[in-house]
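[1] here is the input, now give the coordinates:
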Amino acid sequence: MSKNKEQDDMSKELLRWLEEEDPFGLNEEIKTIIFKCKDCRKEDDVPDFVVHEFGLENKKNQEVKVECPYCGGTMIRAKNNPSD
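    From the prediction side, this is the model:
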């Protein structure tokens, strides 16, 4: 078997494995948490794994804060209450 044919077969096998197995979790749904800016009041979806990572540095029961992508202000977790 030629070297090029062997490489092509290996590439095809690798691509087939990546499509079937999804080893990197690319097809998994990303859960998000809605954050609301204290300054501009806009909302943004933040992946839950990001919120978890930011929370590791906080003290117990301390609210996670992220930077607003719209105005640079501080975003906090949005409340489910429409009057927040």
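
[2] from here on, contacts and neighbour counts on C-alpha atoms
    Fine.

[3] what about the strands in the chain?
    32-37, 43-47, 65-67, 74-77 (DSSP state E).

[4] in TSV, list these along with distance to residue 12.
    Below are the strands of the chain laid out as TSV (distance: least, CA to CA, whole Å):
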stretch	distance to residue 12
strand 32-37	34
strand 43-47	33
strand 65-67	42
strand 74-77	45
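
[5] one more, please, to line up against the first structure:
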Amino acid sequence: YPIMKDLEKENFLDMGEDEEAYPFGIETDEKTYRYQCLECRFEEDVPRFIIDEFIEDDFFASGCDIENFEVKMPILICPKCNGELVSKNTDE
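    Got it, this is the predicted structure:
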């Protein structure tokens, strides 16, 4: 299993620098949030609807009502190095 995982990661990274890759699986004109890896500094635009899904999951898991829920941008996993991918947007 670890060998297969390494092969899958290797295939993903071999997409080529000149080719636009979408690790989150979709190309969209929807608003995006800029994320950057704390480890390797890789940057990626993540579609808003993906971030909204994480925030919605946090809301339902929190048990809070909407007035008391504090929205926090989710931390994602970097597709290049598995480090922490954090939001660069400061207006949220």
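
[6] thinking again about what came up before, could you dump the strands of structure 1 to CSV with mean neighbour count and distance to residue 17 of structure 1?
    Below are the strands of structure 1 laid out as CSV (neighbours: other CA atoms under 10 Å; distance: least, CA to CA, whole Å):
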stretch, mean neighbour count, distance to residue 17 of structure 1
strand 32-37, 19, 28
strand 43-47, 16, 27
strand 65-67, 17, 37
strand 74-77, 19, 39
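
[7] how close does the aligned partner of residue 75 of structure 1 in structure 2 get to residue 79 of structure 2?
    Aligning on TM-score structural alignment places residue 75 of structure 1 opposite residue 85 in structure 2. As judged by CA to CA, to the nearest Å, residue 85 of structure 2 and residue 79 of structure 2 stand 9 Å apart.

[8] please name the nearest non-neighbouring residue to the match of residue 75 of structure 1.
    Excluding the flanking residues, the one nearest residue 85 of structure 2 by CA to CA, 6 or more residues apart in numbering is residue 37, at 4.1 Å.
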